[in-house]
Every structure is written in structure tokens, then in C-alpha cells.
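**Q** The sequence and its predicted three-dimensional model are supplied below.
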Amino acid sequence: MPVITFFQTKGGTGKTTSAFLLAEILSRSNSVTVVDCDPNKPFEEWKKDGGNGEKFEFVTALDPDRVPHEIAEASGRSAFVIVDTEGSANQTAARAAAMSDMVIVTSTGTPLDQKHAAKAIKFVRTAAKTAGKDIPVRVLMTRQKAVGVSRTVKQAIANMRNSGVEVLDCQLIERDAFAALFGYASLLFDLDPKKVNDPGRAYFNARVFVNQVLAALRPVAEGQGAKSKAKQEAA
């Protein structure tokens, strides 16, 4: 089953929020396990703060030696596995990336975020080379303005695409509802409309994001199917 890892070497890019949104929406119609490798244990803290009603499972895996085991076990019982890594280029992130079918690197598009995004992409490519496999990387622009795209962000996207880096067309907007997920320890679709601004736009934005991730995964799944068929024919 697909393993999707969220990775960045810098905090504040919406990495965990993006992973949470993907887990919540996918779990509405699929089995999902989140492997939380962040020492801050955001998913565990969300639960302790009163979060409930989630349809996805999550496990906390802070020991680098346990990460491959937890991902493998989750893959055996869930249709999707989502890995939220620490904001650091470390052994845990390398092992998670090596087991991934796709890595999503988050960035707000600022020059500093872009430098770290470039480091993250290079790190994933090195992990892929070491593992002897191709690991697709997609960049997700996060915390964007609701109206218009800044010149800085437009240039950042253009620079990445010119360098052969694939950027998701969908951007996660800076929405009150997204910030409230951990602030109120709530699922996106359970948020009280009286406590957040315009949650409907956040619902739509999150769904578009998830649909684009699924579309990006489709060629990966087709490639895996072709390899499996070739092995069976060779046998």
C-alpha cells in the first residue's frame, strides 16, 4: 500500500498540518495509519488535548531502528500509510524516505523555506540512491494567501519546475480552520463554524489537495503493478 512521507528540514511550513489533513480525508473512505516520527509527538498530543472521532490509526515511532518495522506493519493493515517526520535531516527521515512511494516536501515559498526545501529534496534523492529505488518527490506550497500569489512564490515555483522539481498545482491556503486543528484538538470536518472563519473554503481546499496527491500517486501504483506483472511472467 502507498507510503507517503512528509518531510522538511525547517519548522513552520505546515508539514504536520498537511499530513493530518491527508490522513483525515483519506480515512473517510480508506484505512489509514499515521506513523508519527516527530519527537514533539503532535498526533499523540492532539489526542491528549481532547482530539477524538478520528478514523485513522496513528503510532508514535521515535526510535530510528523501529521506523522501518512500524511502516512495514502499517502497510500490511492499511490502504495508506502517512509518515510525519521530524524537521531534521536525520537517520529517521532517511529510513522513512527509503520506504516511501512518495515524499511531500512542504514550503511557504519564502527564500529561507526554499533553501531548506532544496536541502530536503537533495536528502531524499540521496536516500533513494542508497536504497536503490526511485522515490517521487512533490513540493506542496503551504500557508499561502487567500487572494493572489506573490511574486516571490511564483518565482520559487518557476525555479523549482525549471530544475525538474515537481510542484503540486494545489496550494494550502493560510486558513483559520487549518490552524484550529491542533488549537482546538479537532478534526477539520468537526470544527465548530462559530469558532473558525469560513470553514467551507478550508474543506474545499483540503479536498483538492488530497485529490492531487492521489492523482500523483496513480502513476506510481501503475508502475508497481507493471513490475509485479513482469516478475510473475518471468517466474
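**A** Great, that's in hand.
**Q** Going by C-alpha atoms from here, please, whenever you check contacts or count neighbours.
**A** Noted.
**Q** How about residue 100, nearest residue that isn't a chain neighbour?
**A** residue 3 (4.8 Å; C-alpha to C-alpha, 6 or more residues apart in numbering).
**Q** what comes up buried for the strand or helix carrying residue 208?
**A** Under the assignment given by DSSP states H and E, the secondary-structure element containing residue 208 is helix 199-234. Neighbour-count burial for helix 199-234, counted by 16 or more other C-alpha atoms under 10 Å, picks out 199, 202-203, 205-210, 213, 216-217, 220.
**Q** adding another structure so you can compare the two:
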Amino acid sequence: MRIVALVGQKGGVGKTTTTMNLAAVMAKHSRVLVVDVDPQQSTTWWAENAGESLPFTFAADVDPSNLARLRELDFDTIFVDTPGSLEDTRVLSAVLDVADFVVLPLNPEPLNTPAMVRTIRQHIEPRGIPFRVLLSKIDRRRAGQLEDWERLVDDGLKLPRFKQYIRLYAAHADAPLTGRVVTQYPDTRQNSNAIFDYTHVAMELMAIWANHTPTPKEAKA
């Protein structure tokens, strides 16, 4: 089992969308649970709109004391959507104490960067948890946007990131209302690109795990 924390202590970076869609892709071949511990409960609202159609198991639980028992559950991967606020570090700390990997979505807005870096330096690196930044909501109509943000993460911040990025599509913004996840999008050309992005992030994540030396937490799982 691996527990993956989706972390973004600033709203609008794509954390909930990434949680739901990575879980959907991984659920095609494994047993997946999504846990919502964000008091805003955006993931819970999405799941409620989906009803019985989600391809993975979903649970909402904002009680940090319950997180320690996640390893007792019978799943291959558990994705945990964490609070999108700089104020609620108690829940974030409880998640990171059990997490094996952290995904940090980052959309191309400069004001989101300091919060992400602060989270990494104060909460993730001290625990020695492997992590990757995921460039999200990239608008390919804006010349140079992707390249500028790749340079910022690679050369400026010197942080590990996914090679694949998530493009900006209306389908992602509309999905919570309909309850759909990326593997359930209607079959259109644009949607095929949206599916491609999350599929390749999931493949990259599995490749990282395949080449990763297990931490003590993972070895006990």
C-alpha cells in the first residue's frame, strides 16, 4: 500500500481535481481509496454529485486521529486530499505523518509559489517524504508559459517535478458539478488530451515508485 497526500496550502491550484483524476486512472488497475480531510470538503461535494458512479472508494473524515489507521485498510493506493489553507496545519501534519509520497499541484500564478515552498521546507522535507511538483492548469495558448514555469521549478526553486503537466481544459473545471472523473469524460478530441495528461502523470508516479527504495514506513506496510 502507498498513501499519497495531495498538498496545496493555497486555493485554486488544482489539488482536488488532481486527487480525483489520479485516483480514477489508478483505479483502472488497482484498488484505490480517496479520503477527504479538507474541512472545505470540495472532494466530498464532487463525490456526492457522482453518486455511485465513481470508479474508486471514497470516504470523508476530517478527524486527524483516524488517519493513523489508514494502513489497516485493504487498498493498493490511498489518495488523501488535504486542507487548502495555511492555517490548518494540524490536519496536514497528521496526513504527512502517515504519507509515503506527496504531490503538490502548482498552477502558473506567482503568488501560489511562496506557500508551496514554505510547505515543502517546513512540513515535507523535515519528514523525508518523497515528493513531486505537478504543473497544473497550463494554458498552451500562452506562448512560453510552460517553459517559464519549468525553468522556475527546475532552476529557480530546484524542486523535483513531474515531467508531464496538466493542461487547462474546461472539462476539468466542469467535472465536479457532473461528478465525472477523467476516465468518464465524453469521447472527444479535447477530452482525449485531458485523459492523456492524467494518465501519464499516473504512469510517471508508478515509475517513480518502481525505482524508489522503500522508506521504513513503506517497508512496514
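**A** Perfect, thanks for sending it. Remember, predicted model here, so these are calculated numbers, not experimental data.
**Q** Tell me how they score on TM after superposing.
**A** TM-score for the superposed pair, counting by TM-score structural alignment, normalised by the length of structure 2: 0.86. Supporting figures: 216 aligned residues with a C-alpha RMSD of 2.4 Å.
**Q** follow-up on the earlier one: out of the buried residues of helix 199-234 of structure 1, which is nearest to residue 149 of structure 1?
**A** Proximity of those to residue 149 of structure 1 (C-alpha to C-alpha) peaks at residue 205, which lies at 15.2 Å.
**Q** That closest one maps to what in structure 2?
**A** Here residue 205 of structure 1 is matched to residue 197 in structure 2, going by TM-score structural alignment.
**Q** One more: residue 138 of structure 1?
**A** With TM-score structural alignment as the matching criterion, the partner of residue 138 of structure 1 in structure 2 is residue 132.
**Q** Quick check: that match is in a helix.
**A** No: the secondary structure assignment for residue 132 of structure 2 gives strand rather than a helix, going by DSSP: H, G, I helix; E, B strand; the rest coil.
**Q** Could you measure from it over to residue 189 of structure 2?
**A** Relative to residue 189 of structure 2, residue 132 of structure 2 is positioned 28 Å away (criterion: C-alpha to C-alpha, to the nearest Å).
**Q** okay, the two: which has more neighbours?
**A** Set side by side, residue 132 of structure 2 and residue 189 give different neighbour counts by other C-alpha atoms under 10 Å, the larger being at residue 132 (17 against 8).
**Q** Grab the nearest non-local neighbour of that one.
**A** The spatially closest residue to residue 132 of structure 2, leaving aside those adjacent along the chain, is residue 161, at 4.5 Å (C-alpha to C-alpha, 6+ apart).
**Q** Quick one: residues contacting the residue mapped onto that neighbour from structure 1.
**A** Counting by TM-score structural alignment, residue 161 of structure 2 corresponds to residue 167 in structure 1. Remark: with contacts taken as C-alpha atoms under 8 Å, 6 or more residues apart in numbering, residue 167 of structure 1 is in contact with 138-141, 157, 160-161.
**Q** Quick one, which of the residues you listed are buried?
**A** Of the members of the contacts of residue 167 of structure 1, the ones counted as buried by neighbours, 16+ other C-alpha under 10 Å, are 138-141, 157, 160.
**Q** quick check, nearest of those residues to residue 171 of structure 1?
**A** residue 141 (5.0 Å).
**Q** can you tell me which residues contact the closest one?
**A** Taking C-alpha under 8 Å, 6+ apart, one finds 106-109, 167-168, 170-172 in contact with residue 141 of structure 1.
**Q** try 6 Å this time
**A** Shown in contact with residue 141 of structure 1 (C-alpha atoms under 6 Å, 6 or more residues apart in numbering): 106-108, 171.
**Q** pretty sure residue 138 of structure 2 is touching residue 167, no?
**A** Yes: assessed by C-alpha atoms under 6 Å, residue 138 of structure 2 is found in contact with residue 167 at 4.5 Å.
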